[in-house]
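Novice: got a predicted structure plus its sequence, pasted below:
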Amino acid sequence: MNELAFADIKVGDSASLSKTVTEADVVTFAGLTMDYNPVHIDTEFAKKTIFKERIVHGILSAGFISAVLGTQLPGPNSIYLSQDLKFTAPVRIGDTVTARVTIIEKREVKQILILQTTVTNQHGEVVVNGTAVIKKCS
């Protein structure tokens, strides 16, 4: 994992990562966060919902954005200041999601970066969309 200097980051730079979400991911996330909403963990309950099957926690899906920000762009030595999120479609167990971040604004004062953040599924459907504000500490 290489640290990028603020001066080396440009508007338009982007990075992404992909992951197939597993049963274990959902169960582990539920345990860590104590979010046992049955739409995420109870198959019989979920069958009676509009989704007709269990869905992944929205925040777990959004968490992949944090992984890109912390490890790739802007990467290590960055502080997550804020994030707005819009959940536009469910993620299901077995879906492969891709989190992508793109620099859309760079503020020299205080080394602030504004990034477009998007998570898509394997069909290219946007499942999470938003904007992050990051402070680069180098």
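Specialist: Received the coordinates, thanks. It should be emphasised that the depicted structure is a prediction, and the values quoted were computed from it without experimental measurement.
Novice: drop to CA atoms for contacts and neighbour counts, all remaining ones
Specialist: Fine.
Novice: show me the residues around residue 128 that make contact.
Specialist: By C-alpha atoms under 8 Å, 6 or more residues apart in numbering, the contact list for residue 128 reads 61, 62, 85, 86, 87, 88, 89, 117, 118, 119, 120.
Novice: closest to residue 96 out of the residues you listed?
Specialist: When those are ranked by distance to residue 96 (C-alpha to C-alpha), residue 120 comes first, at 8.4 Å.
Novice: please compare the first structure with the one that follows:
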Amino acid sequence: MAMKDYVFPGKTYDEWNVGDEFITGARTITEADIVNFAGLSGDWSATHTNDVYGKSTIYGSRIAYGNVTFIVSTGLLAQTRMFEGTATALLDMKISYQEPVRFEDTIYCKLVVEEKRPSKTPGRGVVTFRVYVYNQSDEQVAEERLVFLIFSEKASL
């Protein structure tokens, strides 16, 4: 077998069914995640980066950026490999946050197929997912609605 024989493992449009549910692995939000995000984005907001200030807020401590929660959740989805080589575009997204994510919280996701429809272009379709993000105490911390354009056939190298 050669690299050119590799077929990406992602699920095709036809393999997604409305109502299907999947649980991802989990990941702990660390100090390094927050510092790296602050450096990358240039957003050094005190709520996330100043321990003394964080203790004086309504949260009682520093909290993770909402965008870090979103980015880590998309990474958890990517680690399932269900989108690899088949999801060609993220067409739309909406995110709401129910609870703060704190340093050392461990989050995981439940992915639910909400809707699907064929694309106007043959060979692909549009699939809408609802993603529920939970912490280690099974409290929902975020909810996402992601709309992907997904190929009808698996890609290969």
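Specialist: All right, it came through fine. Note that the coordinates shown come from a computational prediction; the quantities given were computed from them, not determined experimentally.
Novice: can you pull the TM-score for these?
Specialist: Here the superposed chains carry a TM-score of 0.90, computed using TM-score structural alignment, normalised by the length of the first structure; 138 aligned residues with a C-alpha RMSD of 1.8 Å.
Novice: buried only: go through the contacts of residue 128 of the first structure for me.
Specialist: Buried by 16 or more other C-alpha atoms under 10 Å: 61, 62, 87, 117, 118, 119, 120, out of these.
Novice: the first one and residue 91 touch, don't they?
Specialist: Yes - taking contacts as C-alpha atoms under 8 Å, residue 61 of the first structure lies within contact range of residue 91: 7.4 Å.
Novice: sorry, back to before: what's the most distant pair in the contacts of residue 128 of the first structure?
Specialist: Within the contacts of residue 128 of the first structure, 89 and 117 form the most distant pair, 15.0 Å apart (C-alpha to C-alpha).
Novice: where do the strands sit along the first structure?
Specialist: 14-20, 78-87, 96-107, 112-120, 126-136 (DSSP state E).
Novice: residue 135 of the second structure matches what in the first structure?
Specialist: Using TM-score structural alignment, the partner of residue 135 of the second structure in the first structure is residue 121.
Novice: next one: its match from residue 77 of the first structure, what distance?
Specialist: In this view, residue 121 of the first structure and residue 77 of the first structure are 29 Å apart by C-alpha to C-alpha, to the nearest Å.
Novice: what's in contact with stretch 39-46 of the first structure?
Specialist: By C-alpha under 8 Å, 6+ apart, the list of residues contacting stretch 39-46 of the first structure reads 26, 27, 38, 49, 52, 53, 54, 55, 56, 57.
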